[in-house]
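K.L.:
Provide a 3D model corresponding to the input given below.
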Amino acid sequence: MDDIVIGIDLGTTNSCVSVYTKGRLRILENERGERVTPSFIYFQPQGGVAFGVQAKSMSVNKPKNGIFEVKRLIGRKFDDTYNKKFRNYFPFVISSGVSNHLVISFEQNNTKIEKTPQELCSLILQELKKYAEAKLNHNVNKVVITVPASFNVTQREVTLAAAKDAGFTVLKLLNEPTAAALAYYFDNDIAENHISLVYDLGGGTFDVAILQKKTDNVAVLCVGGDTQLGGQDLDNCILDYIFEILRKDYDYDAKVDPDDKRRLRIKCEEAKKKLSLVNEAVITINGMVVKHRRIIITLTRTLFEEKASKLFKKTIDILHNCLIDSKISKQLIQEVILCGGSTRIPKIQEMISEYFGGKDLNMFVNPDECVAEGAALQAAMLSTSKKQNIEQLEMVDVVPLSLGFGRLGSEMVVIIRRNTKVPTKGFHVFVNKEKDETSFSVGIYEGERPDVRKNRYLGKLSIDGLTAAPPGQRRVTFSLNIDSNGILTAKAKERLSNSVKEMKVNYTRGDKSELEIQNSLLDAAENKEADIKFTNFVRTKQYLIRYLTRFLYNLDKMNLDYQSIQKFCEQTKKDLINMEVEQEESVKNLHEEVEAKCYLIAENYKFEYMPKKQLCRLI
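P.N.:
The predicted structure is shown next:
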């Protein structure tokens, strides 16, 4: 049986499954025949779990058991800023679990149950897997899943773990705006070097991406976004307005009752959708307030636009900043592609078109489905199944700036060069500087300057439990690996002691603006002479410190009585550590002194582990 790979848009509000087979791209409907499935779970009080539209309708009876917007909660701690700000909008209970991790609790069979966002996402993915297998009539185990471009390492890893728990092997986490662009390019004949901007406003997240179509690939030039901005926040604008009316005009606080909060949220979401089609929506509230059997609140499109104006403007600000960062003028954007259900809102379309000088916008017929379709296209490109043969349109991601570490003297040692195609990896072998050194730390940097202090610091990796050895005789392999999911892993490993330590950093192309990259390159070009001078200085300084360390080791080991030379070496080593390039003349003089006082002794006594004699590099 062919190993079919599907694409899944695991959305905040709705999820969608798509597949490309036999030259055709199609959406895989759920068991109700629906093309999208609400990302909604309801835990029935007496046992059992419902999903989608059914879960939504059942949750009216017990709102605390209806869980939604899980995607917004993954990878977050209980005291996370988002959780503190927005948890009062949810009818379900969010509490602190192990190590302050966020958990969602509810009652089932008179027992308190706690679920992590990862477990809940896994349940949704299991349900989507079931739908896909029913439609394709065979098992499906491989998938491409879309994520917001601004997802961090933790959020990406939780998504991967949830998919694994659901029985999937994830071939790639694909950024949502990139997926939308893939779907658009597949349906349209796009010229070479064509520059597009994707505006993706979904139920829970907002992304903007600038992409360039080339002969056989799509290059991501810049991305921006907000994982806390989407259709749900627009619902909250209406919800806050209704809360305020009930409080002021009817002396009722609907925020304290989960049942009322859930009922009102559904009505606000329905009103928002109506206002994309008509100029006025009516919200009818029955039996909620004592002495007021029915309350009718009229919401106009103008009023909604006023209440949501700050959020609308925020999306335009993010779009504007993305263009600035990429150094691409709005006039060079040849097409603006809209995706995500919230782009149906007329005011949003008006603001985007106005920003681009009245430009016509390109909208998908089904903006809720295009991200899943892009995922399915990427899935077909990664598939080995003959049924999924597809013309390759490669998504190119490269390392925008060189990656490496800082070593003695603040020198930047590059492991992965800029413009290396992702995924990629590289390594460096460390030797111990001092005798019996059993631990060390290494700072990880990106940039083009040889002085790490002038580059961007990404983090520090520390490792201990190492084998004690003479200077320069113990080896630790330090590696950097960037995978296709945009995660940079730094790892240190010593084979003899089997000590291993690793850390992870988010390193998607969108983590770096085009302006940052260009500024780094310009900075390196303008300081080329100073950098050569620094490199010569630091290499001489490193050599002297290494030489003195091993010289002192041999004096001690052989119990040789050269007290004055020993004191000179100890003091010189101490002085060298803090010397900067401005003191190059002093370092040159010290190099000559070391040569005069130490070389002959080292040769006569055949000192071990001594570094090869080095000419002074200073000019």
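K.L.:
alpha carbons only for contacts and neighbour counts from here, please
P.N.:
Will do.
K.L.:
show me where the stretch 301-450 of the chain has its strands.
P.N.:
In the stretch 301-450 of the chain, strands defined by DSSP state E, counting those that start in this stretch lie at 335-339, 362-363, 394-396, 403-407, 411-416, 424-431, 440-446, listed in chain order.
K.L.:
run through who's touching the fifth one.
P.N.:
Identification of contacts with strand 411-416 by CA atoms under 8 Å, 6 or more residues apart in numbering yields 399, 402-407, 424-428, 445, 449-452, 480, 535, 538.
K.L.:
the first one now?
P.N.:
Applying CA under 8 Å, 6+ apart, the contact partners of strand 335-339 are 180-181, 184, 195-202, 360-364, 367-368, 370-371.
K.L.:
recalculate using a threshold of 7 Å.
P.N.:
The contact list for strand 335-339 (CA atoms under 7 Å, 6 or more residues apart in numbering) reads 180, 196-201, 361-364, 367, 370.
K.L.:
please give me the structure for this one as well, since I'd like to look at both together:
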Amino acid sequence: MATAAATAATLLLAVSGLASGLVVPADERCHSTDNAVLGIDIGATYSCVAVYCKGRVEIIPNDQGNRLTPSWVAEGGGRLVVGEAAKEQAAGSPGRAVVHDFMRLLGKKFGDDDVQREMTRLPYAVVDMEGKPHVRVEAADGDVRVLSPEEIAAAVLAKMKETAEAHLGRTVSSAVVAVPVYFNDAQRRAISDAGGIAGLDVMRIVSEPIAAAVAYGLDNAKSDGKRVVVFDLGGETLDVTALVADNGFFDVLATNGDGHLGGEGFDQRVVNHFVDLIKRKHGRDISGDGRAMHRLRRECERAKHALSAQHQVRVEIEALLDGGVDLSETLTRAQFEELNDDLFARTMAPLRKTMADAGLEKGDIDEIIPVGGSTRIPKVQQLIRDYFDGKKEIVKVNNPDETVAYGAAVIGRHVAGDDDDKPTMLDLPSFLSDTISIETAGGAVTPMIPRRSRLPAERTHVFTTYLGRQTAVAINVFQGEGSTAKDNTLLGRLELTGIPPASVWNWGWRWRPIQVTVKVDELGDIHVEAADEGSGKSERLSIVSGEGHEHGRLSKEEIDRMIREVAEDLVEEERIVKERVDALNMLETYIVKNTAVTGGETDCEAKARAASEWLDGNPAAEKEDYEEKLKELEDACGPFMAAVHETSGLGHDEL
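P.N.:
Just a heads-up that it's a prediction; the model follows:
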């Protein structure tokens, strides 16, 4: 035992002082069962919501008719606006802070190194509130609002919930939420809190690659030991995961990624190309013009999408600059690939690292699953095929940016028990996201269970006392990859008291051996036991998943406050949407009535047809825009009620 004590890590001991959207026609609604569970992919760039109904999974469009909603949040007149509205607000007021790419702040401390690095590149202010990062946003009237990452995530989840409810025509309160595979326990608990704030019971938090594998049917009994690579290239990040699908079980073998590589980076290269081109041709630098840059960025994104299906595209923006300066240039696929050559090359490094960490050869892989809109890019697909020497084909899919939400909805079906052919709970074995360590002398830590360990996991290690006369020890349990305690997150503290002091030998006091066992169960709960081998004295500590973090979870009071604020925002959003829809309906009704009763090219007829064409080209117009168009028509055709009354035969009360 003396030899073991001499080679064991020295435990730091405490000697003393232990201390509702658009209305959907009834016949178009998805009549799913009352226990329907939403599948939500909350992404860094876009979010997506799906539900299982009518014997299939349905991706739900938002109130703009889009199946993806930007994960953008802005302050708008005392309420939070989400999605396209927030993104447009950024274009209309370039100086205003609009929040996106906030997932990196969830479950983190303000002083964390990665948070400090992110603060240098995020376009909005991140401030310290009680040790946690918060985002400072400014409204148009100058009012300032400080939001926690959980509040921002809650606003996006509430938008997904509202989108689903408008489509289904009823309230939905349960969801399965997919998160990046590298999310640790604190980040997952932050998502759970955000769901609660948004009025959702988050029944399961699942890793994105597992949701993607489920979407491709790899949760069935026929997937006997299939080795799969999930290549997830989205708007902001690249994540590559190797896993085994085995009769409904999933075992993540390795994962790697690049946190700043994705579609938006590809877009920016094209934007920079045209900024330089405009500067050379017109002598104008548009980089400081927020509105012009927003229009250019949107057109470059459209061009990128088009180049996935064709070899060249025309990039055209009318009146991009004052003075009638238009942009009309050809962009070829070869040019696009050349502009992004180094970025495309970077996509292979995480793939190589993942394969190496998983101990897999290229021939071991059975399936390559593309996830994220950027995997549509032909160059990316070519690089993946080349890596596998052309011997492996990528699974063909029409909408890789919807795959994760689709899989989450399938898992939601299982969780809800809405499946006669499969178990009511899909078994998804997990792995440890971050290393569990014990603090030792000098503030160092000794790793007990390394990250990526498959759960359940257990390890026992013999430590020693630090001082000769000690009768008590304090064992601090940390989570993280840092080499010192201060670089990791404190999960809990176990106190072992009443142990006999160590005996004296010729050169001083002997150390007393203390045996520490750390177990992490299938649910991620951590169980720690410390025992003095000589006396048999022992103590135990259990840390329930997500509840041991010093700065991890919001207090009940904070959550209750945020629930009230989100609810108020949603009520205001519903009012605004209703007023917008009412104004749209009035304009459409007026156009139909006048085009139906007038003949020839009267001024009224011409204006009605022009208004109809304007509607086709402006599907996202605001209430005020519709009211202005209606006023123009009334000036040409007469008051709204009179025109409708003449052609309908109905009295005002009946309308």
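K.L.:
quick TM-score on the pair, please.
P.N.:
Aligned and superposed, the two chains score 0.65 in TM-score terms (TM-score structural alignment, normalised by the length of structure 1); 491 aligned residues with a CA RMSD of 5.0 Å.
K.L.:
so which of the strands of the stretch 301-450 of structure 1 is nearest Tyr355 of structure 1?
P.N.:
Tyr355 of structure 1 lies closest, by CA to CA, to one member of those: strand 335-339, at 11.0 Å.
K.L.:
which bit of structure 2 covers the closest one?
P.N.:
Strand 335-339 of structure 1 corresponds to residues 367-371 in structure 2, going by TM-score structural alignment.
K.L.:
have a look at how far, on average, the matching stretch is from structure 1.
P.N.:
Once fitted to structure 1, stretch 367-371 of structure 2 is off its aligned match by 1.5 Å on average (mean CA distance after the TM-score superposition for structure 1).
K.L.:
now that stretch, how far from the chain's geometric center?
P.N.:
Distance of stretch 367-371 of structure 2 from the chain centroid (CA atoms, centre = their mean, to the nearest Å) equals 19 Å.
K.L.:
tell me where the stretch 251-400 of structure 1 has helices.
P.N.:
Along the stretch 251-400 of structure 1, the segments classed as helices by DSSP state H, counting those that start in this stretch run 258-274, 301-307, 309-326, 346-355, 370-382.
K.L.:
and the ones you listed, which is most packed in?
P.N.:
Most buried of the helices of the stretch 251-400 of structure 1 by mean neighbour count (mean count of other CA atoms under 10 Å) is helix 370-382; its value is a mean of 29.
K.L.:
give me the contact list for that helix.
P.N.:
Contact with helix 370-382 of structure 1 is made by 5-9, 16-20, 143-146, 174, 176, 179-180, 182-183, 339, 364, 388-390, 392, as judged by CA under 7 Å, 6+ apart.
K.L.:
that one against structure 2, how far on average?
P.N.:
Per aligned residue, helix 370-382 of structure 1 averages 1.7 Å (mean CA distance after the TM-score superposition for structure 1).
K.L.:
against structure 2, where does that helix fall?
P.N.:
Residue span in structure 2 matched to helix 370-382 of structure 1, by TM-score structural alignment: 403-415.
K.L.:
run a quick neighbour tally on the nearest residue to Thr497 of structure 2 once chain neighbours are set aside.
P.N.:
Closest residue in space to Thr497 of structure 2, ignoring its immediate chain neighbours: Ala472 at 4.2 Å, by CA to CA, 6 or more residues apart in numbering. Ala472 of structure 2 has 20 neighbours, counted by other CA atoms under 10 Å.
K.L.:
hang on, isn't Ala472 of structure 2 packed against Pro501?
P.N.:
No. Here Ala472 of structure 2 does not reach Pro501: they are 8.8 Å apart, not a contact under CA atoms under 7 Å.
K.L.:
contacts only, for Asn217 of structure 1.
P.N.:
Asn217 of structure 1 makes contact with Leu393, Glu394, Met395, Val396 under the criterion CA under 7 Å, 6+ apart.
K.L.:
separation between the second one and Thr21 of structure 1?
P.N.:
Here the criterion is CA to CA, to the nearest Å. By it, Glu394 of structure 1 lies 18 Å from Thr21 of structure 1.
K.L.:
next: the third one.
P.N.:
Here the distance between Met395 of structure 1 and Thr21 of structure 1 works out to 20 Å (CA to CA).
K.L.:
now do the last one
P.N.:
Between Val396 of structure 1 and Thr21 of structure 1 the distance, using CA to CA, works out to 23 Å.
K.L.:
what about those two, which has more around it?
P.N.:
Thr21 (20 against 15).
K.L.:
and the residue nearest to that one when sequence neighbours are not counted, how many neighbours?
P.N.:
Spatially, and ignoring its direct neighbours in sequence, Thr21 of structure 1 is nearest to Gln388 (4.8 Å; CA to CA, 6+ apart). When neighbours are counted by other CA under 10 Å, Gln388 of structure 1 registers 25.
K.L.:
counterpart of Arg385 of structure 2 in structure 1?
P.N.:
In structure 1, the residue matched to Arg385 of structure 2 (TM-score structural alignment) is Ser353.
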